[in-house]
Structure formats: C-alpha cells, structure tokens
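J.: here's my sequence, what's the structure:
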Amino acid sequence: MMNRRTLLVSAAAAGLAARVMAQTPPPAVAGGHVAAGLPEPDETIDLWPRGAPGMPAMPPVEIVDERSRDAGLTDRSVHGTIRPRLVVFRPRIPNGSAVMVTPGGGYARVVIDKEGYEIGRWLSARGWTVFVLFYRLPGDGWKAGPDVALSDAQRAMRIIRARARDYGLFPERIAAMGFSAGGHVCADLSTRFDAKVYDPVDAADRLSARPDVAAPIYAVQSMTLPIAHPGSRELLIGKDAPPALEAAHTPANNVTRATPPTFLVHAEDDPVVPVENSLLYRAALKKAGIPVETHLFTAGGHGFGLRLAMGKPAEAWPDLFLAWARTQGLG
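T.: Model prediction:
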C-alpha cells in the first residue's frame, strides 16, 4: 500500500519527468547513426519558456548535418537553431562543479560532437556536470543581432545557477568553456556577463551570469582583420563593420577586474584562427590583473578538440585544464 509520503514523492517524480519530457530534444539527424559505445544524451533544458526573444520575420529552420564518413564516429553540426537549449551530461558521482560548453562552428553552425558531446562525456566521467549550449546564430536575423549568442549564454549560466541544487552543484563553481567561435561566446560572456542584452524572464535572471572560471580554447577573439577569423567576423558584425563595432565585440577590449580567471589553449600553427587572438586576450587579462594560464602548442592546427589532438602534445590540454581548475577551487 502507498502511504501519503510515497504518493507525494511519486507525484513529484512524475511531474519532474513530465517537465523533462516536455523539453526540446537534443539536435539529431533523422535516421542518423550513433557511435557504438558512446551514450547519446537525452536530458535538455530549454532556455526560454515562452520562446526565444526577438524572433526573425522569417524564422530559421533547425537542420542537423552529419559530416562523418566513418560509421564508427559521428561529426554532426546544427544550424538554424530556433530553440536554444542546454544538453546535460550528468556524472555518476558529481564533484560539485559544472562547466557550460559552447562549441564552435564559425557562427554559421554549432558543432555537436567534436567540441560538445566528446568533452561532455570526458568531463562527466571525471565528476563534472556538463551543460552543452546550442545557441542561436547572429546571421539568422534575431533582433539581438551580434548579442544573440551572448544572450543565450547569459541566460544559460543563470539557469544553471538557479538549478544548482537539483544537480548537486555549488553555484560558485560554474565554469565556461568554448571552442573557436564558441570560444568567442565564452570570452564575450566572461567580459560582458552583466551587459543588458535581453529582458528578464523569471527569477533566474536575478542571478549572476559571470562564470567562476573561463576556458576559451583556440578561440576567435579579435574582430579586427587580419587577426580576425573572416567568416566569424562577417556573420557576427557584418563584412563592412566600422572600427567601433569591431572594438565593441572584441573581448580583449572589454576585460575588467571582474573578468574571471582564465585558461587559454592555442596551437601556434593554427591556419584558421591565428594564435594572436589568444595572445592579445592574454595581454588584456594580464594588464587587468586577472589570473591567466596559457598553453601554446607548436603543432595542432585548428579545431583539434579531443579526437584530433590524440598523439600530439596538444592532447594534454584537458588534463592541464583539470589541474588548473583545481587551483581555482573547482573539480
């Protein structure tokens, strides 16, 4: 027989399950394959309960592409994101720390596996709770323009803090990590976490969006040519953007004493995003007195993530991040 307490607990669990089921599922290729032995996440959190603000007159259509020709690997990307959301990787035993990951994709798409799910699985296996953010893209016509990805990142960070207890997290142990153009989202969040880029939605928006530490990995940073990545720059601020707009969206120009401690990784032979992006950001952090850990690898190219760093010195970067994060009180 069920007593009152059991009934209430069961009802609460059913309500939680219903809320989880009501969320937009992770991006997926219709009929696509999955890699054997690699669990696919199924828990998501929609950022905007009443829909993302500033909808374009012609809303984008979310499309997921599979780029891998290897049946044993997936290399998916999504573009046209209309329902920005977090995909959650829960560890078996949480260590109390979390990281929000913003994958790259040149602001034309958001990669799913190489800079999202792979690091999500790796970190969650080591006790971290990982939230992979699928953010909106500035070229899709959203009202927020070049601040649209930042508004999703701010909102996501606040939601993670609001739900910290549900995930066994300390709200003061939330990191941000981003790759390539997602590294620009990460650095933008680190330097403009309190910029008003959207109207508050609920109580979560009273919380801070500041990451406790940040890790922009081979990040797009400068919006000034020739250092800027041309494709990311054009989609974010426009091909003919004036110098003032370039400066406003270059995180090195927005560093303050409130910017969180930062971990930087870049390959010096990066042919896509020049290493000067990280060097200029490091110089700005040092000037402001922000602790910064910097790892430059002679070889690695661009977009190495985890899989393409294997067998090279650059494959050490995730362990270096964990060691550094512990010195900052995380992990």
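J.: every contact and neighbour count from this point should use C-alpha atoms.
T.: Fine.
J.: before we move on, what SS does L86 have?
T.: Taken by DSSP: H, G, I helix; E, B strand; the rest coil, the conformation at L86 corresponds to strand.
J.: before we move on, what about R5?
T.: helix.
J.: measure it to I82 for me?
T.: 40 Å (CA to CA, to the nearest Å).
J.: and those two? Which one has more around it.
T.: More crowded of R5 and I82, by other CA atoms under 10 Å: I82, with 20 against 9.
J.: any idea how far that one is from G51?
T.: Distance of I82 to G51, given as CA to CA: 9 Å.
J.: cool, and V132?
T.: With the distance defined as CA to CA, V132 ends up 19 Å from G51.
J.: more neighbours: these two, which one.
T.: More crowded of V132 and G51, by other CA under 10 Å: V132, with 25 against 12.
J.: correct me if wrong: L73 contacts G37.
T.: No: between L73 and G37 there is no contact under CA atoms under 8 Å: 10.5 Å.
J.: OK, contacts around the residue minimising distance to the centre of the chain?
T.: The centroid of the chain falls nearest to T102 when counting by CA atoms, centre = their mean (1.6 Å). For T102, the contact set (CA atoms under 8 Å, 6 or more residues apart in numbering) comprises 115-116, 132-135, 176-179, 182-183, 185-186.
J.: the structure of the following sequence is requested for comparison with the preceding one:
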Amino acid sequence: MPQLNRRGAFALLTGLAALSTASMASAARKPAVPEPSEVRPLWPSDPPGSSGVTAQETVLERSDGKGPRDRAVTHTRKPTLSLFRPRKPNGAAVILIPGGGYERVVMDKEGFETAQWLADRGYTCFVLLYRLPGDGWGAGPDAPLQDAQRALRLVRSWAPGMKVDQQRIAVMGFSAGGHLAASLTTRFEAQVYDRVDAADDLSARPDLSALIYPVITMVAGTTHAGSRKQLLGAAPSFEAVQAYSAETGVGGRTPPVFLVHAADDKAVPVENSLMMFAALKAKAIPAELHVFEEGGHGFGLRSIAGKPVAAWPTLFETYAKKKGI
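T.: I've put the predicted structure just below:
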C-alpha cells in the first residue's frame, strides 16, 4: 500500500500539490495541531461509483488564527486513512470517523487531536476521510459506508505489520461520523461494494464501537435534520428512514458499544444515544452509556476542560481495556 512522508501526507489531505510560501507562513503562526505520520489511500484507484462525480474536494480553515487549526474537508474525492503511530503499541487499533453533518469532515478537532491522545496511550490510530452522500456517488447514501467498511478491512489487513491484533480493532465516530460508525457497527455484513483485493476478504466487523454524541436515528424530530437531508434527501420514504436508522439494525453479532452524549446537546438530541442503548440492551449486546448534564455538541477534546464531560476519554479507555481493546 503506498505511503507518504509527513509533507506529502499533509498535501494529500488538503488536496494541494504544493503549498505556497505565504500559506506555509500563515500555517506556522497557528497553534500546533497533531499531524499524521502517513496518509494512505483507501482505494487503489477511483472509489466505487465515481463516474459522473464532478464535485471538487476543498479544505476549509475555520479557525480565526488565534486558536488551534480547525480544518474541514468538503466534497471528498479521494478517501484516505491518516495514521498516528504510538511509540509503544498496545496491540489495539482505533479508526476515528469525524463528524460534519454529512456535508464536511471535521479533521482536526474530532480526528487528529483524539487520534494523538489515543496514540499517546498505545493505540495505533487511523482517521478516516470519507466521501459524502450528496456528491453524486453511485451508491448514494451507502457511499460513506463503502469507505468505512473498506477502512476496517484495510486496517485488519495491515495489522500484522503494525503490531496490532486483528481482533482488537475499534471504531470511534463523532456526530454524523457517529452515524457512520453506528452503520458500520450494525451493517458490517452488508454487500455495498464489489471486491477490490484480498483485504476485502476480511471481516468489516469492528471489535468495539464508540459513539460520541452520535446521530443514530433518521426519524424526524429526533434525528439531526441536516444529516438526514444530506443522507436521504428532503423527503425520504418510510422504508429509507427505517433502513438508515442504526437502532433498527442491532443484531446478535453487533459488537460491544460505548456511548457518550450531553443532555443539553441542541444539535443532536440525547435521545439518539438513548435509543441506541435501548436497542442494544434489547438484544443483550454489551453496552455502556454516559450522559452528562452539560457539554453541548461537538466538544471532542477541545471543549471539555473543567467540565464533567472531560471524563469521557478516560471512560472510553477503561471500557476498551475491559473489552480487551
């Protein structure tokens, strides 16, 4: 699998062949954000269903230059996995799936920062830059799931060379990325793309799933309206709503799930996590749910200092170790 050095990895992520002297100077003035050591392409050539896709991949810098960088990628054309290697691997891996309402992928605050935190604790981490359902991909709402399944299979295929156990691979999703992680958790056996290579002979089932303030259901009034519109359109059928509501897909082989939400989340109602937890318990799937009184939405690691919700990363680490991850 092709690998890129640090500079090449950054160029691939931002969709630029090179950075101008001025833009490099501007970036140097911003507070540091962890950067991956490598970026690996998800597909050996164009992704499935790319015929007719004309959207142009763009990187938006959303910070004001005073705080940490906050990059969001729109119209992903070349899905990737950004790698964070631990100094002392503990034998487990985590694939992180940032959010962005299925309109963008928020790479820094829900991807790179959390990946580095986990890598510092021994986890080999991969941040998934995935395709978005509104860009005209052949698989429509399943295009992100194609990328998530492929990512899990690739990481499983790379595991032996990275001192990672193939049966100790977790997925962690945030917000709309939480919906994608939940979809992978419940639809890992769905045939959403044709075999590409030997990696696709491996299972796409995560060994543990962490859903952080996730979008779960597509039911109007409880879902995140923007994510539902991007995924299913303005007026989805009852059948589509049911099919893409993760709580309806929980089954006997669903892996253990760790959930975190804030009760005062005004973007993605806490009922999403409550519904998923109830569905898991109904099927006797091991699950742990933490609901914090305060925290809002999108807190990641940046907005937790001095708040009870600051406990969530350590709570995840404790649960993961309990489950052998």
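J.: in the second structure, what residue corresponds to A162 of the first structure?
T.: Mapped onto the second structure by TM-score structural alignment, A162 of the first structure lines up with S157.
J.: so its match sits in a helix?
T.: Yes: assessed with three-state DSSP, S157 of the second structure lies in a helix.
J.: my read is that it contacts L202, right?
T.: Yes: here S157 of the second structure reaches L202: they are 7.5 Å apart, a contact under CA under 8 Å.
J.: so what corresponds to R121 of the second structure in the first structure?
T.: Per TM-score structural alignment, R121 of the second structure is aligned with R126.
J.: could you pull out the strands for the stretch 101-250 of the second structure?
T.: 105-106, 124-129, 169-174, 208-212 (DSSP state E, counting those that start in this stretch).
J.: with the first structure overlaid, how far apart is the third one on average?
T.: On superposition with the first structure, the average gap between strand 169-174 of the second structure and its aligned counterparts reaches 0.2 Å (mean CA distance after the TM-score superposition for the first structure).
J.: next one: that strand to chain centre, how far?
T.: Once both centres are worked out by CA atoms, centre = their mean, to the nearest Å, strand 169-174 of the second structure turns out to sit 6 Å from its chain's centre.
J.: contacts for that strand, please.
T.: 92-99, 110, 152, 156, 178-182, 206-214, 298, 325.
J.: for the aligned residue in the first structure for A243 of the second structure, which non-adjacent residue is spatially closest?
T.: With the correspondence set by TM-score structural alignment, A243 of the second structure lines up against A248 in the first structure. Excluding its sequence neighbours, the residue lying closest to A248 of the first structure (CA to CA, 6 or more residues apart in numbering) is N254, at 7.6 Å.
J.: what's the spacing between that neighbour and L285 of the first structure?
T.: For N254 of the first structure relative to L285 of the first structure (CA to CA), the value is 10 Å.
J.: these two: which is more packed in?
T.: The neighbour comparison of N254 of the first structure against L285 (other CA under 10 Å) goes to L285, with 23 against 18.
J.: contacting residues for the more buried one?
T.: Counted by CA under 8 Å, 6+ apart, L285 of the first structure has contacts 252, 255, 291-292.
J.: which residues in the stretch 101-250 of the second structure form helices?
T.: Taking DSSP state H, counting those that start in this stretch, the helices of the stretch 101-250 of the second structure run over residues 107, 113-119, 143-158, 176-186, 225-232, 238-243.
J.: between those helices, which one is closest to S303 of the second structure.
T.: Counting by CA to CA, S303 of the second structure lies closest to helix 113-119 out of the helices of the stretch 101-250 of the second structure; the figure is 12.1 Å.
J.: and the closest one, how far from the first structure on average?
T.: Counting by mean CA distance after the TM-score superposition for the first structure, helix 113-119 of the second structure comes out at 0.5 Å.
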